[in-house]
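> coords please:
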Amino acid sequence: MRFIKQIFDFYINSSIHVALAVYCLAWLTLLKFNLPYDEDVLYFIFFASITGYNFVKYFGLAKFHHRSLASWLKIIQVFSFICFVAMCYYALRLNATTLLYIGGLGVVTFLYAIPLLPSKLLLDKHENLRSISGVKVYIIALVWACVTVFLPLINADYFIEADVIVLSLQRFVFVLVLMFPFEIRDLQYDSIKLSTIPQQIGVKLTKVIGVFLVGIFFLLEFFKDILPQNHIWASCIVSILLLLALLFAKKQQGDYYSAFFVESISIIWLVLILLI
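Purely as a prediction, here's the structure:
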């Protein structure tokens, strides 16, 4: 039983689960526009998500504790390097326009983790994008929307029409609500200078805004020109799951509430589309 828990913890801590969620959202985009399964771009997104998330999460730890790294962190470093190599392999299989787009997203990810910004722009001592007061959750939602909507379509040379813009707005709202349980959980850890949404307005009002955003998420489905019935039903079920995840979120959460259950909603969304 302990061994199974260690494997599961590695699955969560090494960012495989969150990468699978990003992969599922990107595949959903291809299904939405009746595009064929694109192994190259989807596998790139999966391995790039693991590489990027682990870089952001563990850069500071590796930098300041390189000689005394815990064994689990060393294993994650080796695993992340393998994923980086796989990411590079699939990147070479993408078209030039996609690579230029990826370069822009890579710069944002780099600035999100590395302290390069002038300190006068910041309210916290860490000079990177995620430390700028109040913007962390919006950066994450924007990057997820760009990666999971535009990246698969650009690689497929799909014309960016009105439905694509609506889907990107819907995906941005989805990820924004998805982040609220994490921000509520992190109230006990985050610096007050980060000015996260729950820090600024409190948990109750954060949930009220979240419920409003879930309504927007579902209504955006009806602004699309192409509206398959299975997508409507799937969006309805996903909206209910989002509401449950939001309403039951609290500062003292179980270890896997946000990291597993909340992140799983993206995976469930894909499964629903494939099954319905």
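> make it CA atoms for all contacts and neighbour counts henceforth
Noted.
> Checking the nearest residue to H126 once chain neighbours are set aside next. Helix, strand or coil?
Nearest residue to H126 in three dimensions, chain neighbours excluded: P115, at 6.2 Å (CA to CA, 6 or more residues apart in numbering). The three-state assignment at P115 reads coil, by DSSP: H, G, I helix; E, B strand; the rest coil.
> who touches P115 in this structure?
H126, E127, N128 (CA atoms under 8 Å, 6 or more residues apart in numbering).
> now those as JSON lines including distance to K251?
Output for the contacts of P115, formatted as JSON lines (distance: CA to CA, whole Å):
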{"residue": "H126", "distance to K251": "24"}
{"residue": "E127", "distance to K251": "27"}
{"residue": "N128", "distance to K251": "26"}
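> Distance from the chain centre to the longest helix anywhere in the chain, please.
Determined from DSSP state H, the single longest helix within the chain is helix 39-64. Taking CA atoms, centre = their mean, to the nearest Å, one finds the center of helix 39-64 at 11 Å from the center of the full chain.
> which other helices and strands contact it?
helix 16-32, helix 71-91, helix 96-113, helix 151-155 (3 or more CA pairs under 8 Å, 6 or more residues apart in numbering; DSSP states H and E).
> want to throw those into TSV with distance to L61 and mean neighbour count?
Below are those laid out as TSV (distance: least, CA to CA, whole Å; neighbours: other CA atoms under 10 Å):
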stretch	distance to L61	mean neighbour count
helix 16-32	19	22
helix 71-91	9	16
helix 96-113	12	15
helix 151-155	30	21
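> One more, so I can put them side by side:
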Amino acid sequence: MVWIRKVFDFFLFSSIYIALCAVIMLWQSGHLMHLSFSRDYYWFVFFSTICSYNFHWYLTQHSHNGGDRILWSSHHKTTHLLFYFAGVIGSVIFFYKLRQHGLVLFFAVLLTFLYSAPKIPLPYFRFLKLVAIGKTIFLTSVWTYVTTILPVFIAGQHFNHEMKWFAASRFFLIYGICILFDFRDRADDRDEGIRTMVNYFDEAGVDRLFLFSMIAFIFFTGGLLLSGVSLISVLILMIPGIILFFIYPIAKNSVSDYLYYFFLDGLMMLSALLMALLPF
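Alright, predicted model coming up:
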């Protein structure tokens, strides 16, 4: 029905969905690494994600891929703006509550801002387009830092081997997903003067980069066994990577916003959902 489609589009394209992905990934970090951290951090990440993604899409004017998201955004600029301000207010409130961790939180805020800053139509930010060759690595690092590394700081813990294996595992899973996004958006990046690593490779080179990411993901995920993580947990962690590997040739030849922003983004939280729902 039409109203169901409208509700789903709102949930997905207003970035509520991706914000929930981030929160669920936080839960997994706490669960798997035995961390106890304030609920305020969950809210901070939720509102920060709402803020940053709506800011990004408010500034996005067009795309070679067209698609449902860019069309939805063009008709809902006011919605993006309202969600952006709601995200700012929520982020500030919970930043204040977590102010004892202000330095590490500010670093996350700065990294997040710099990702979208090249889209700001002001000369002060144009130079960032010239240094965006690591955009894919940059975005992957932000997600890994916020959902995997920062929880350790917030919990007042020190990194052990289990945490390092898990952070590396998550990094390469997200990196594999981001490679697909960059491959799809390569024409847009060229038009905007953003030089990414994917734009420097031919298609075979992108395939090799993706394969390297998947091998690294399997290696670091398997390494968790050396830190005492159960075999069933490791197998669950591997499931989204295995799905990503097999969906890669399909996704590479698709521009479907629902495939990318619902299915591929959802792979980041899939293992967390399985851990929460399965009786292990």
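> List the TM-score for the superposed pair.
Here the TM-score for the pair of chains, by TM-score structural alignment, normalised by the length of the first structure, is 0.84; 263 aligned residues with a CA RMSD of 2.8 Å.
> Need the helices and strands packed on helix 39-64 of the first structure in TSV (columns: distance to A245 of the first structure).
Shown next, in TSV, are those (distance: least, CA to CA, whole Å):
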stretch	distance to A245 of the first structure
helix 16-32	16
helix 71-91	28
helix 96-113	26
helix 151-155	28
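> hang on, the earlier thing: how about the longest helix of the first structure: buried residues?
Using 16 or more other CA atoms under 10 Å as the test for burial, helix 39-64 of the first structure gives 40-56, 62.
> how about F262 of the second structure, what's its match in the first structure?
Using TM-score structural alignment as the criterion, the counterpart of F262 of the second structure in the first structure is F260.
> I figured its match hits Y11, correct?
No. Using CA atoms under 8 Å, F260 of the first structure makes no contact with Y11, being 9.8 Å away.
> Find residues that contact each of those two.
Joint contacts of F260 of the first structure and Y11 (CA under 8 Å, 6+ apart) are H17.
> quick one on the thing from earlier: and the longest helix of the first structure with helix 96-113, angle?
If you take axes from the mean of the first three to the mean of the last three CA atoms, to 10 degrees, helix 39-64 of the first structure sits at 20 degrees to helix 96-113.
> quick one: helix 39-64 of the first structure to helix 16-32, angle?
Using the same axes, to 10 degrees: helix 39-64 of the first structure against helix 16-32 is 150 degrees.
> could you give the angle of helix 39-64 of the first structure to helix 71-91?
140 degrees.
> Check the contact between H231 of the first structure and I273; I expect there is one.
Yes. Between H231 of the first structure and I273 there is a contact at 6.5 Å, judged by CA under 8 Å.
> out of these two, which sits in the busier spot?
A direct count of neighbours by other CA atoms under 10 Å for H231 of the first structure and I273 places H231 higher, at 21 against 17.
> For the match of F262 of the second structure, give me its contacts.
Applying CA under 8 Å, 6+ apart, the residues near F260 of the first structure are I12, H17.
> Distance of it relative to Q253 of the first structure?
Look at F260 of the first structure and Q253 of the first structure: by CA to CA, to the nearest Å, they are 12 Å apart.
> Tell me which helix or strand comes right after the host helix or strand of T221 of the second structure.
Using DSSP states H and E, T221 of the second structure sits within helix 203-223. The first helix or strand that comes after helix 203-223 of the second structure along the chain, using DSSP H and E, is helix 231-252.
> Helix, strand, or coil at the match of F262 of the second structure?
Going by three-state DSSP: F260 of the first structure is helix.
> Map L213 of the first structure onto the second structure.
Checking TM-score structural alignment: L213 of the first structure goes with S213.
> Kindly report the same for V107 of the first structure.
That one, V107 of the first structure, aligns with L110 by TM-score structural alignment.
> Can you tell me what A245 of the first structure aligns to in the second structure?
Checking with TM-score structural alignment, A245 of the first structure has I247 as its match.
> typo on my end, it should be F81 of the first structure
Using TM-score structural alignment, F81 of the first structure sits opposite F85 in the second structure.
> Name all residues that make contact with its match.
C51.
> just L42 of the first structure next, same as before
Contacts of L42 of the first structure (CA under 8 Å, 6+ apart): Y23, A26, W27, P152.
> doesn't V149 make contact with the second one?
Yes. Using CA under 8 Å, A26 of the first structure and V149 qualify as a contacting pair, with a distance of 6.2 Å.
> Y189 of the first structure is nearest to which of the helices and strands packed on helix 39-64 of the first structure?
Y189 of the first structure lies closest to helix 96-113 among those, at 17.9 Å (CA to CA).
> how far out from the middle of the chain is whatever helix or strand comes next after that closest one?
Of the helices and strands lying after helix 96-113 of the first structure in sequence (DSSP H and E), the nearest is helix 136-145. Chain-centre distance of helix 136-145 of the first structure: 7 Å, with CA atoms, centre = their mean.
> circling back to that earlier point, and the match of F81 of the first structure, how far from I50 of the second structure?
9 Å.
> can you tell me how far the residue nearest to S133 of the first structure when sequence neighbours are not counted sits from V137 of the first structure?
Take S133 of the first structure and drop its neighbours on the chain: the residue closest to it by CA to CA, 6+ apart is L194, 4.7 Å away. L194 of the first structure is 11 Å from V137 of the first structure, where distance means CA to CA.
> mind listing what's buried in stretch 219-235 of the first structure?
L220, E221, H231, I232, A234, S235.
> before we move on, what about stretch 236-251 of the second structure?
Under 16+ other CA under 10 Å, the buried positions of stretch 236-251 of the second structure are I236, L237, M238, P240, G241, L244, Y248, A251.
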